[in-house]
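Asks: Give me the fold of what follows.
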Amino acid sequence: MLATLDGIVALGHQRDMSDTQTNAHEFTVSEISHAVKRTVEETFGFVRVRGEISGFRGRHSSGHCYFTLKDDGATIDAVVWKGSYAKLAFKPEEGLEIIATGRLTTYPRSSKYQIVIEQIEPAGAGALMALLEDRRKKLLAEGLFAPERKRPIPYLPKVIGVVTSPTGSVIRDILHRLDDRFPSHVIVWPVRVQGDTCAAEVTAAIDGFNAFTVDGAIPRPDLLIVARGGGSIEDLWGFNEENVVRAVSRSTIPVISAVGHETDITLIDYVSDKRAPTPTGAAEMAVPVRAELIGYVEDLGLRQRQGTRRITANLRDRVRAAGAGLPRPGDLVSTQRQRLDMATARLSSALRAAQHAKAIDFQRVSGRLSLSLLHQRSQSLRHRLDVASSRSAHGLQTRLNRARIAYSPLAGRVRPGLLSAPIDRGSRRVEAATSRIDAAFLRAVEARRARFDGLSKLLSSVSYHQVLARGFALVTDAEGNLVRSSTDVKPGDALSIDVAQGTIAATVAGAPPIPKRKAKPDPVPGDQETLF
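Replies: Reported below is the predicted structural model:
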């Protein structure tokens, strides 16, 4: 085709040099365009072009991508078909310097040539680092790396999910370290940790673990470890992809990133809840040392028991100190016991004084109480009762007479038989009333007699004659006044001394009085002291 194109050009040149009248073949525009297209595609079937992406506006609605590759002297149109875009390890971005692998072709409708890109790789480590920094700033501005988004790692997870390659040494290191520290249930989600499908598989693994239910057939992990061994920036690039970072960000399970060695930094390290320098370090962060945990628990138990003993001893000392400050039980009731004894002693004297006072009061009214007076009152009451009975009988007779007079006009119409029944009922009522009156009178007389007998016995019990019978005496002066004190008489006064068997006449002499014994004072009737 290249020779044919050269022939077409040569013929055109000869036509210019010769007469314009010629028999040369005429080509259509389409034929020329297709000939050029075939020539370009056959000559440049596989090329690698280095340049900077310009004019990239994202994917078209059809899924294809269109942009321009440029350098200092020229530009070339580029297209990435929909099927090839999904297989790209590095996605095109505005301003990124890349090495594009593909084939050249033309677009006949605009007489332009373009490169159909099948693979893109950054143009050196510097370009990768620049892309990584741009992506980091973008995600940082969205807040995906904010410290407040990070969750605490569970202290003792029951189930640990590991996202890594099942054939590498990383998973063996993690399992061995977990078995040494604290054997746990580990679920491994196998993924490729390098290559074009690495990012998609890691993203699917993280989302898959989060989709597990708590009570499902496969237990839901309490912690995730995303791990890979060391490598170059190109080898670790799958963990810098945006979809992986966003999968870790939206994970509801805490994530520990352990990608590469300690010096290797990927974007997943910024968004994860904890970064481990190595996969072995991630296993050490995930679980504590079982022996140390047992020792720590035993130490806490010992400290708890010691603290309990100290608190108990402190409370016991406080109770003892409080008890030492309390009075003795005997001291609490001694004062009340003394008050009771004093009240008991005062009670006896108070009873004697009260009895003496009552005796004096009875003496004052005894003159008005006599058997003749009671008989007189009884006779008076009997007379009143007789008068009332006679008045009652007279009243009944009067009412009967009045009734007889009132009913005399009707006597002719009233038969004796009609009146006999009411008369009989009235007679029975009169007789019942008379019997009740007599019984009531007798009961009243008996009640008065019983009361009189009680008063007579009370008078006899509290009478000073009973006191005189016990050996005491009642001293009165010539006018009959009671002698209550030695100052009430003077030498030469006449005295009358009443004893149980009679009265003794005496005269006050000038000799001094006989001293009185304090234990048994001389009884004087009417005084406030007792006569015992």
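Asks: From now on I want contacts and neighbour counts done on CA atoms only, so please keep to that.
Replies: Noted.
Asks: residues in contact with T101?
Replies: 46-49, 117-120 (C-alpha atoms under 8 Å, 6 or more residues apart in numbering).
Asks: Tell me if it really is in a strand.
Replies: Yes. Looking at T101 with DSSP: H, G, I helix; E, B strand; the rest coil, it is inside a strand.
Asks: One more, so I can put them side by side:
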Amino acid sequence: MSDLFDDPDDAQPAGGNAPEFTVSELSGAVKRTIEGAFTHVRVRGEVGRVSRPRSGHVYLDLKDDRSVLAGVIWKGNAQRLRTQPEEGMEVIATGRLTTFPGQSRYQIVIEDIAPAGVGALMAMLEKRRTALAAEGLFDEARKRPLPYLPEVIGVVTSPSGAVIRDILHRLRDRFPRKVLVWPVAVQGDKCAAEVAAAIRGFNALAPGGAIPRPDVLIVARGGGSIEDLWGFNEEIVVRAAADSGIPLISAVGHETDTTLIDFASDRRAPTPTAAAEMAVPVRRDLAVHLGALEDRRRRALAGQIAAKSQRLQDLSRALPRPEAMLGERAQRLDACAQRLPLALTGFARHTRLRLSTGPGGRFGPQLLSGRIEVRQGRLQALSDRLPRGLSRQAERARARLDRLVLRPRQLEALKDQEHGRLDRAVKALARCAITAEERRKQKLRELAGLLRSLGYTETLRRGFAVVRDDAGALVQGAEAARAAPALEIEFADGRVPVLPGGGPRPARKPRRAADDPGGDGSGGDGPQGTLF
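Replies: Next up, the predicted model:
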């Protein structure tokens, strides 16, 4: 009752009896209230800021024209999402509301996110296509031509669908080839990663390895909705197709379906069957074409042979007759053959006369005698100079030893060294002198042999003789022999004096053929006569 009479100024403020909370307690209470009131919700909005830190979580904003809602996608859910959020994309996010006490805000923990209708997917697709085209991944300069006849074809598709059967059947009808199938999921969450891994796996095969490397790749899938084909619009697939070193054909969907892999591939096929037709030619058509080319080759070859034959005949008619071309040259050859014996005889006579001209001839004995005398003079001069040179060398060495003033031990060592050098020099000079002397003696012997072979004494040994008069001059004719008061005939084994007489020469006894070794009636001694 006394409280009623208390001073109004002393009264407690309104709510003064309310319980007190800590900040954490109040934040926890708010968190429990929001999470209890909103379990799972679906929110439609436009994706604003997107952040992907190294932790693997995804942070984003969902917004409309008036409000912004913070969102987070934990790492595990982010890896399983079929559609990755991108800025500007209109989506429907499914999750639960909670709070983040650290910043006093509420947020949505997103468990699934999907585009808000086909329009959103097409907008995101166009945005991605524009970004990849700006990088040059769709340029025509990057596209490679397909091989005309590949040996191995790699197919990236589902092994259980009708697509692979259609491709194999079409290849079997047109031109059977080896086919390697890389099985992948063609729709769903795993589609993009498996297709990209298959393309890169085929490119990683080494040429000539145990598994043959394909010459062309086909990425194929049947028709479907844009959501079913979305895996072939993912950036990882587009980049794998653009980086492929093997020419690639995309055959995803039907003719009206378009995916981003179609822009990055080297060729786009409207259907998987059309992709098989692009990969190989028709063997029957190729055989017909080859047959036609063979016929054309044979006709062209026959025409060329006929034209060349006609040309050869025309040219042969314009050529002169062989007899006319060779007749004049044959006549000149006969004339030269008639003149050849006379020319050879004259040349031999002229050469013999030039070689046998007197003592002053070019190859006379005086020439060799002069050279021998010159070489003997030089050899004698060198032999005379050798002792003097050795003496001077020894004197210089001794004088050098005398001039040296060294300690006894060093002097003895130096003297031994110099004596050794002097002895080696003397021995070397002696060897050089002996070698030079032997070389010159050998040369002298060679010249003496040459002189003997060219001298008249060798001719005397072959049965000739030299006739001299009483003064020792050579007698070179019969008239000179008759006019000489006395003659001397020199043979190889001696000289015989002869008195010239005017009486007839005694006749020789005739010899039988058996007694004539020469076979010509002149005896075995050969021809007789003077040397000159």
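Asks: TM-score, when you put one on top of the other?
Replies: For this chain pair, the superposition-based TM-score is 0.61 by TM-score structural alignment, normalised by the length of the first structure; 355 aligned residues with a C-alpha RMSD of 3.2 Å.
Asks: picking that back up, biggest separation within the contacts of T101 of the first structure, which pair?
Replies: F46 and I120 (13.7 Å; C-alpha to C-alpha).
Asks: Burial check on A185 of the second structure, number of neighbours?
Replies: 18 (other C-alpha atoms under 10 Å).
Asks: residue in the first structure matching it?
Replies: In the first structure, A185 of the second structure lines up with R192, judged by TM-score structural alignment.
Asks: same thing with R213 of the second structure?
Replies: R213 of the second structure maps onto R220 in the first structure, by TM-score structural alignment.
Asks: List buried residues within the contacts of T101 of the first structure.
Replies: Among the contacts of T101 of the first structure, the ones that count as buried by 16 or more other C-alpha atoms under 10 Å are 48-49, 117-120.
Asks: So which of the residues you listed is the closest to Q336 of the first structure?
Replies: For these, the nearest to Q336 of the first structure is I120 (108.8 Å; C-alpha to C-alpha).
Asks: So that closest one is in contact with A86, correct?
Replies: No. If you go by C-alpha atoms under 8 Å, I120 of the first structure and A86 don't touch, sitting 11.7 Å apart.
Asks: Please name the nearest non-neighbouring residue to the match of A185 of the second structure.
Replies: In this structure, R192 of the first structure finds its nearest non-sequential neighbour in C198, 5.0 Å apart by C-alpha to C-alpha, 6 or more residues apart in numbering.
Asks: In the first structure, what stretch matches the helix or strand hosting R388 of the second structure?
Replies: Under DSSP states H and E, the secondary-structure element containing R388 of the second structure is helix 365-403. On the first structure, no counterpart of helix 365-403 of the second structure exists by TM-score structural alignment.
Asks: Now A125 of the first structure: closest residue in space, sequence neighbours ignored.
Replies: Distances taken as C-alpha to C-alpha, 6+ apart put I233 closest to A125 of the first structure, at 7.6 Å, once the chain neighbours are dropped.
Asks: The stretch 251-400 of the first structure: helices as residue ranges?
Replies: 267-271, 279-286, 290-324, 329-366, 371-407 (DSSP state H, counting those that start in this stretch).
Asks: meant to ask about the stretch 51-200 of the second structure
Replies: Using DSSP H, counting those that start in this stretch, helices in the stretch 51-200 of the second structure cover 75-80, 118-134, 162-174, 191-204.
Asks: Let me know which of those helices is tucked in deepest.
Replies: helix 191-204 (a mean of 20; mean count of other C-alpha atoms under 10 Å).
Asks: what's the mean distance for the very next helix or strand once past that one versus the first structure?
Replies: Downstream of helix 191-204 of the second structure, the next assigned helix or strand under DSSP H and E is strand 216-221. Compared with the first structure after fitting, strand 216-221 of the second structure deviates on average by 0.6 Å (mean C-alpha distance after the TM-score superposition for the first structure).
Asks: which residues are contacting strand 216-221 of the second structure?
Replies: So strand 216-221 of the second structure is contacted by 146-147, 150, 152-158, 163, 186, 246-253, 272, 275, 279 (C-alpha under 8 Å, 6+ apart).
Asks: Please apply the same query to stretch 306-322 of the first structure.
Replies: For stretch 306-322 of the first structure, contacts defined as C-alpha under 8 Å, 6+ apart pick out no residues.
Asks: Where in the second structure does it fall?
Replies: Using TM-score structural alignment, stretch 306-322 of the first structure pairs with 299-315 in the second structure.
Asks: quick one: V118 of the second structure and G501 of the second structure, what's the gap?
Replies: 154 Å (C-alpha to C-alpha, to the nearest Å).
Asks: Run the contacts of T101 of the first structure past the second structure and keep the common ones.
Replies: Contacts from those that recur in the second structure, judged by both residues aligned by TM-score structural alignment, their matches' C-alpha atoms under 8 Å, are 46-49, 117-120.
Asks: Pull the number of nearby residues for the residue in the first structure that V288 of the second structure lines up against.
Replies: In the first structure, the residue matched to V288 of the second structure (TM-score structural alignment) is G295. Neighbour count for G295 of the first structure, taken as other C-alpha under 10 Å: 12.
Asks: Show me where the stretch 1-150 of the first structure has its strands.
Replies: Shown for the stretch 1-150 of the first structure, the strands assigned by DSSP state E, counting those that start in this stretch span residues 47-54, 65-70, 75-80, 97-107, 112-122.
Asks: now for those strands, which one comes closest to I405 of the first structure?
Replies: strand 65-70 (150.4 Å).
Asks: so the closest one matches what in the second structure?
Replies: With TM-score structural alignment as the criterion, strand 65-70 of the first structure aligns to 58-63.
Asks: quick check, distance from that stretch to the centre of its chain.
Replies: 59 Å (C-alpha atoms, centre = their mean, to the nearest Å).
Asks: swap in stretch 246-266 of the first structure?
Replies: 40 Å.
Asks: Contacts only, for S378 of the first structure.
Replies: By C-alpha under 8 Å, 6+ apart, the neighbours of S378 of the first structure are V445.
Asks: And it, how far from S372 of the first structure?
Replies: 10 Å.
Asks: which residue in the second structure lines up with V9 of the first structure?
Replies: Checking with TM-score structural alignment, V9 of the first structure has no match.
Asks: repeat for T263 of the first structure
Replies: Per TM-score structural alignment, T263 of the first structure is aligned with T256.
Asks: Counterpart of G281 of the first structure over in the second structure?
Replies: That one, G281 of the first structure, aligns with A274 by TM-score structural alignment.
Asks: Check whether A78 of the second structure really touches Y59, as I assumed.
Replies: No. A78 of the second structure lies out of contact with Y59 (C-alpha under 8 Å); the separation is 10.3 Å.
Asks: sorry, back to before: closest to R449 of the first structure out of the kept ones among the contacts of T101 of the first structure?
Replies: Nearest to R449 of the first structure among those, with distances taken as C-alpha to C-alpha, is I120, at 143.7 Å.
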